[in-house]
Structure formats: C-alpha cells, structure tokens
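Colleague: next come a sequence and a model predicted from it.
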Amino acid sequence: MGGRVRALVLSTLAFTTCFAVWGLISPLAPTFRELYGLSGAQAGLLVALPVLLGSLLRLPLGILADRYGGRLVFTLLLLGLLLPVGLAGMTSSYATLLAVSLMLGVAGASFAVGAPFVAAWWPPDRQGLALGVYGMGNFGTAISSFLAPKLADSLGWRTTFWVHLPVLVVMAALFWLLGRDAPGRVVRVPSLRERLSVFRRRPISWVLALFYFVTFGGFVAISVYLPILLVSEYGLSRPDAGTRTAGFVAVATLARPIGGYLADRVGGAPILNATFLVVAAFAVVLAFLPGMPILTVAFLGIAGMLGLGNGAVFKLVSSYFPAETGTVTGLVGAAGGLGGFFPPLVMGVVHDVAGSYAIAFMLLSEFALLCLVVNILVIQHRASLLTPEEGEGSS
C-alpha cells in the first residue's frame, strides 16, 4: 500500500505543478489584452493555444508512458517545461507571446503520463477513485488563477512566470528520486501500429473521447476564458476574477475523485447521464448572462458536474482498456484538450461579432444533450460494447 500511495501522491503533485504552469496564460490574459490592445478573438486565441498543443501531445506522451514508464517520462516532461516558462517572461510582443503560449501547452499533456502510471499500481475496483484523486491535479489551474494576478500586481507579470522555474526543478528531482513504476509492469510493448489499432477494434474508445471532449473540454474552456468574461462583462477586477475562476476550478477538481468513486460503485453511465443533463440546463441559464448570484450558482453547478463526469470517463477507460490505458488515455485526453481549445476561440469570435456570449453557451448545452443521447443509446443499450471480458476485436 505504501508504494501505491507514494505513486499517487507524487503523480498528483507533478500533475498539479504541470497544470499550474499550463494555466498561467489565462489569468494574465486581461493584462496582455490591455498591454497589446487585443480583440476578443485575439485574446481567445492566446488562451486557447496552450490547450491545442496539450491536446495533440497527449496521445504520443501516453504511448511513451506505456513504453518507458511514467517515472522517466514525467521527470523529463517537468524539466522540459523550464524552457517555455523561462522564455514566457522574456516576450515583448503579441506574436512572441503566442509562440510561447503554444509551447506551454506541453504541460497540458501531463495527464496522459500520470494516468497509466497510477492505474498500474491500483486494482480495477479502486482505479476509479485513484484516478479521480490523481485528476485533482487540475487544481493547478486554480492555483494559477488565484495567485498569478496577485503576483503580477506585486512582482510584475514577467516574474510571475519565473517563480515557477525552481518549483519545476524540485518536482522533477522528487519524481525521479522517489517515484517507482509499478512492479510487474508489462515490458513487452506493442508497436505503434498495434497500439493505434485499438481505436479501430474498439470503437467505444471514440465514444469515451466524445464524452471527455465535453466534460474536460468544457472545464478547460470555461476556466481559461472565465477571467476575460468576468472582467469584460461584469467589470470585476483581475484579482477578483482570478479568485472566482479558482473557485470554479476547485469545485470541478474536488468533484473528480467523487465521480471516480461513484463510478466504481454504480457504474460510469448513470454518473454521465446526470452530468450531461445538468450541464445542458445550466448552460442555457448562462446564455442569458444573469446577475452575479445566479451566474455563480450556474458556473459552480457546471463545475461540479463536469468534475463528476471527468472521474467517470476515466474509470471506464481504465476498466475497458487495462492493457492500453496510456494509449487510450492519450486519445481521450487529446479529445478533451481539443474540447478546451475551440470554445475560447468561438467565444471570442462570437462576442466580437454579436456582442454576446449567448450562442457559445447554447452550443455547450447542445453538445451536452448530444452526449446524453449517445450515452443512453450506446453505453446503456449496447452494453456488449462495454463488457471488459469480451474479446478486443468483437466490437
């Protein structure tokens, strides 16, 4: 048990560190918007770029984690982040900031490294809870949302990036010195072609990718764009907007292990049904940009349900793909990352054209309802697709 707990704690801390770095651009976006005179679309692109690279790299990093083990890959990832974080504080134009923002996306791919590392340590009946706890590393974005505006006000936005450099070095050293890959980890590694064939042989992987596109993508999209919305539409100060965004992230993060635990007990499908239904309803409320009390309830309600959905999705991933957790985690995680990339762009463009965010929130509602229908028709009524005991080629 000691090895399991140590692996879970180290992975969660490393994941939190990566997500704190990944989330640095968003809370500072109002500062950059004022500094460089950015439009809504330009600001949306700025906060969306880290999400793009983070999503695209999740699949290859998941495969690397399966091949070389999480200890080595996570350590190298943490050290590799020193370059973009150092450069971020040296940018002097919108163009250079965009380039560094894209590079920071590497941190967003960290989930695909730690998920197979953690799952290998825990038995199937406890993987949902373990992965949910690991997923609490999402809290790193809450730390950034809360601290970055305050650090920028007191130390300057450049130093806000640089203070993360020693943190990355310390975390990399701890993970390398204390981390251990699970005993009995499979040494024989299938080829890339064999790995990727799982998406053809097991189409349920694409269904789970769709679900994570909405649950994690919605979480990321709202958390990265919320500071801009609160400052521009509700006139909040940047630190206040950052604090409220941190609250959104915290609720979603705390709900994630609960979602994994409930999925261990009652299955992932019922949790996802509730998630998609409630998110669809609250998204309609947000489309009308209500007063602050109702706005707060709606955003926190969405945060809680998205967190539950995140935990449920990865319980299903680890249950139905135990031998290919890293690969499928990469695919599903990439879908979630893309789900966080497009909405900020849409929100920026929609606001520039229509002067309102209503259309963007209605699209979130419609995507959630689509997932609800797919969950009922595929997972509940075609349970054979989700039976772990069935042959991998039978679906």
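Modeller: Yep, it's here. Numbers count the residues shown, from 1 in each chain.

Colleague: going forward, measure contacts and count neighbours with C-alpha atoms only.
Modeller: Will do.

Colleague: ok, residues contacting stretch 178-189?
Modeller: If you take CA atoms under 8 Å, 6 or more residues apart in numbering as the criterion, stretch 178-189 is touched by 3, 6-7, 10, 66-67, 69-71, 117, 120-121.

Colleague: list the buried residues in that stretch.
Modeller: 179-182 (16 or more other CA atoms under 10 Å).

Colleague: now those residues as TSV including distance to residue 194 and secondary structure?
Modeller: Below are those laid out as TSV (distance: CA to CA, whole Å; DSSP: H, G, I helix; E, B strand; the rest coil):
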residue	distance to residue 194	secondary structure
179	28	coil
180	26	coil
181	23	coil
182	23	coil
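
Colleague: returning to that earlier point: now go through the contacts of stretch 178-189 and say which are in helices.
Modeller: Judged by DSSP state H, those include 3, 6-7, 10, 66-67, 70-71, 117 as members of helices.

Colleague: now list the buried members of the residues you listed.
Modeller: The buried subset of these (16+ other CA under 10 Å) comprises 7, 10, 66-67, 70-71, 117.

Colleague: show me the two of the residues you listed that sit farthest apart.
Modeller: Greatest spatial distance in these: 10 and 67, 19.8 Å, computed using CA to CA.

Colleague: now the helices for the stretch 151-300 of the chain?
Modeller: 157-162, 164-178, 192-196, 198-201, 204-234, 238-266, 268-287, 292-320 (DSSP state H, counting those that start in this stretch).

Colleague: what's the closest of these to residue 93?
Modeller: Proximity to residue 93 (CA to CA) singles out helix 157-162 among those, at 12.8 Å.

Colleague: I'd like the buried residues of stretch 178-189 as JSON lines, with distance to residue 357 appended.
Modeller: As requested, these are exported to JSON lines (distance: CA to CA, whole Å):
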{"residue": "179", "distance to residue 357": "45"}
{"residue": "180", "distance to residue 357": "47"}
{"residue": "181", "distance to residue 357": "46"}
{"residue": "182", "distance to residue 357": "46"}
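
Colleague: put this next to the previous one:
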Amino acid sequence: MNQQLQPLDKLRVFSFRGIQMRTFHITWITFFFCFFGWFGVAPLMPLVREQLGLSKSEVGNIIIASVSATIVARLFVGKMCDTLGPRISYTILLVAGSIPVMLIGLSNSYESFLMFRFFIGIIGASFVITQFHTSMMFAPNIIGTANAVTGGWGNLGGGVTNLVMPLIAATFAGMGFVSHSDSWRIAMVVPGIILLIMAWIYYRYTTDTPNGNFNNLPADTRSYSKKNGSFLLALKDYRVWVLTLAYAACFGIEITVDNVAATFFIDRFDTGIIVAGALASIFGGMNLFARALGGMVSDKVGKTYGIKGKGVLLGILLLLEGIGISLFSTSNTLVLAIITMLLFALFLKMANGCTYGIVPFINKDNIGSVSGIVGAGGNIGAMLVGFLFKSETLSYADAFQYIGIGVFLIGFTVLLVRFRPKSQTAIQAVSLEVQN
C-alpha cells in the first residue's frame, strides 16, 4: 500500500499500466477535448460573422468573452482541487461546460452568441485540474516534463479543432442536413457530446491520488491536500505573480492566436475557410512536442541550477517569443507568415511548459491554488490583448506587433527577477519526501 502512495519518478508515455499512467493518459485526452470544445467555434467565425452581421468590434468582444469566464473559473477550480480533489472537479466542469457548447448553435443575435461564448470559457479551467492531477501522480524530478506533456498534448486540441471543425461543418452541409451558412450550428453539437462522454470516463476510471480518492483517505495522507488559508498564502508570494505575468505572455497569447489565426489568414491572405483552418492548426500542432520540450529542458536546468535557473530559462524563452511575434506581424507573404508563426510558436509553447515546470515547487501544499492563480494569468493576458483585436483603427497585423513588443518586455522583466534561495530548499524537501 505504501508503494502505491509513491508518485512515479519516470514518465512511460507508451504505458497504460497502473493508476498513475492511466490517469496521465485520460487527463491529457480529456484536456484535448476541452480545448476542442473551447475553441471549436473559432475557425467557424467567418461563417458566424457573415450570418449574424458582426462588426470587427463585436468580433473582438467575442474574443474577449471567450477567455474572460476562464479567469474566475480557474481560480475557483484551483481551490476545488485542493478540497474536492481533481476527479470530482473535472467531472463537474465537463458536464457544465458541455451545455453552452451544444447550445451556442441556437444563437440568432450578437448578444446571444456573446453570452454563449462567454460561458463556454469555463472549460478553460480544465487546464488547472490537468496540471494539478498530473502533479499528484509524478515525483518532483519528472513533474515539469509530465505537466508539460499533458498540457501540450491537451493544447493540441486547439490546433486540431482549427483543422477538423470546418470539415465537420462542411460534411453536415454536404449531406444536406443544414445549409452552408447554418453548418456551424450543428457542428458545435459534436464537441459538446464528446465532453459528456469524457466526464463519464474521468469519473469512472481515474482516482485523485495513486492510493485512492480524497473522500476515502485520511486528511494527513493526501498529498497536496487542503490547508487553511492556502489561497491567501499563494497570493502573498511574489513568485506566484511573476509566473502569472509570464503565463499571460505565453499561454495568453496562445489562446489568442487559437481564436484569431483562421480569420487572420482569410483577411490578410484571402484564403478559404478550410485552408485557413489548416494553416491555423499548424500553430496548435506545435504542442505535439514543443510544450513537452520546454518542461524537459526546465527539469534538466533545475537539476543543475535549481529554480533560479528555471526562471532565467523562462525569461529567455519569452524574449525569443516576443521577437518571433514581431517578425510574424510584418510578414507580407503567406510562406513567410507560416515560417515566423512556427518560430514564435516554438518558443511560446516551450515557455508554457517551463512555467508549469516551476509551479509545483512554489508551494507544495497548495499546488491547486498556485496553479489556479498562474493559470488565470494566461486568460487575463488573452483578455487584455483581445482589446487590440476589437479596435477599428488597428489591423490584426498591428495588434500582433504590439503583442510582440509587450511579450519581449515581460521576458526581460522575468529575466531580471531572481527567485529566493528558499525555493531550491523547497525542491529538495519535496524530493526527500518522495524518496522516503
């Protein structure tokens, strides 16, 4: 029984043996479909925009709404994980999130579409549960890599949806079920049903810890269990705010690109909706390896230079991301735009993985709260840059130029910040607990 309580110190991605690896695979697959539902309507926005007669400002408001609810949801879900456990928290979130996904097709006005798009955003809180649950199952020496892989493979859903959802909509229209202009409505039912299926799978086949669920374990045997004042303690730690700012500059930009990439390619290079979706999917497709790469490099750096080294690595990645986005914004050919998009996508997604390679070591007793605060930072970043895309005086290229400058400045700020030495002591303490 004691052996079962020990988190795994190796990540065997081709294995489903044991509750740890089974939970690992179910978690990233569930997160994948959460992204699929969250951004399912994004590549279909040109159809929505035309049918509902949306202005550029209204589309911008929809982009902002799609990430706004996630801010509060991530903070709330982080605390839920510390108390109810990730299994119940994820099940509740999946069921609740599936409802607006399936019902958004009933929208017949800007106001109703905006409301549904806002409530769909709660699905974005799935990231916090994903990272929390992975941290429960793996030892400190591999947490960064494990979190990066689950996060990256899950984020891959944001790229796949850009490719698949236009094809689903076109299939329904081609089969005569709906007109081309209404095809986005029935297409959105598909990801909603998938979310309900994943809710049942998650509840049935995962556990909160390697040794069982929170409600079946004594409080003193729950790794990372609830603590009095945990959320306030997390808020008082300046390192949490540094990571929150950093995550706003990487993940916040990622979900912004997921939202606008297809529309950007259509408006700037006059591509069709299916081609635009395929091009946008390339950006999300980088999650297949790039976020995991960031986590692995972070773990390697951490072994030699501790959490200080992890922080320096994160700052460098953000600097390179900012430069790449600026180059993307000035691309005047489709080929150059694709190349520069791949460039900044690499550094952005590595920065995502590096950020959550640090999170589990900030406060080992309150990982849910820390993860929720930092995760919310990503959505705050997306919400703020969303105002650039709603401006009638700025083109999407102009918006990306400002974003590139902002990310560079944040990277420089993170590079200058030094995490306190006690952070390294915390890492060593966690490692000793696992070894003993």
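Modeller: On my side now, so go ahead. Just so you know, these numbers come straight off a predicted model, no measurement behind them.

Colleague: wait, residue 246 of structure 2 sits on residue 414?
Modeller: Yes. Counting by CA atoms under 8 Å, residue 246 of structure 2 touches residue 414, with 7.1 Å between them.

Colleague: between those two, who's got more neighbours?
Modeller: Between residue 246 of structure 2 and residue 414, residue 246 has the larger neighbour count (other CA atoms under 10 Å), namely 28 against 23.

Colleague: which position in structure 1 aligns with that one?
Modeller: Using TM-score structural alignment, the partner of residue 246 of structure 2 in structure 1 is residue 211.

Colleague: excluding chain neighbours, give the residue nearest to that match in space.
Modeller: residue 371 (6.3 Å; CA to CA, 6 or more residues apart in numbering).

Colleague: need the counterpart of the one you found in structure 2.
Modeller: In structure 2, residue 371 of structure 1 lines up with residue 410, judged by TM-score structural alignment.

Colleague: equivalent analysis for residue 99 of structure 1, please.
Modeller: Per TM-score structural alignment, residue 99 of structure 1 is aligned with residue 115.

Colleague: ok so, going back, dump the buried ones among the ones in helices among the contacts of stretch 178-189 of structure 1 to a markdown table, plus distance to residue 280 of structure 1.
Modeller: Below are those laid out as a markdown table (distance: CA to CA, whole Å):
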| residue | distance to residue 280 of structure 1 |
| --- | --- |
| 7 | 36 |
| 10 | 35 |
| 66 | 36 |
| 67 | 39 |
| 70 | 36 |
| 71 | 39 |
| 117 | 33 |
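
Colleague: closest to residue 198 of structure 1 out of those?
Modeller: residue 66 (14.3 Å).

Colleague: pretty sure the closest one contacts residue 115?
Modeller: No. Judged on CA under 8 Å, residue 66 of structure 1 makes no contact with residue 115 at a distance of 10.2 Å.

Colleague: mind listing the shared neighbours of those two?
Modeller: residue 326.

Colleague: ok, and the closest non-adjacent residue to the counterpart of residue 89 of structure 2 in structure 1?
Modeller: Using TM-score structural alignment, the partner of residue 89 of structure 2 in structure 1 is residue 73. Distances taken as CA to CA, 6+ apart put residue 65 closest to residue 73 of structure 1, at 6.1 Å, once the chain neighbours are dropped.

Colleague: distance-wise, check that neighbour relative to residue 260 of structure 1.
Modeller: 22 Å (CA to CA, to the nearest Å).

Colleague: same thing with residue 161 of structure 1?
Modeller: Residue 161 of structure 1 is 33 Å from residue 260 of structure 1, by CA to CA.

Colleague: residue 221 of structure 1 too?
Modeller: 22 Å.

Colleague: higher neighbour count, those two?
Modeller: More crowded of residue 221 of structure 1 and residue 260, by other CA under 10 Å: residue 260, with 32 against 26.

Colleague: can you tell me how far that one is from residue 129 of structure 1?
Modeller: Taken as CA to CA, the span from residue 260 of structure 1 to residue 129 of structure 1 is 5 Å.

Colleague: swap in residue 104 of structure 1?
Modeller: Taking CA to CA, one finds residue 104 of structure 1 at 29 Å from residue 129 of structure 1.

Colleague: the two: which has the busier surroundings?
Modeller: Remark: of residue 104 of structure 1 and residue 129, residue 104 carries more neighbours, 30 against 25, as counted by other CA under 10 Å.

Colleague: which residues touch that one?
Modeller: 21-22, 50, 81, 84-85.
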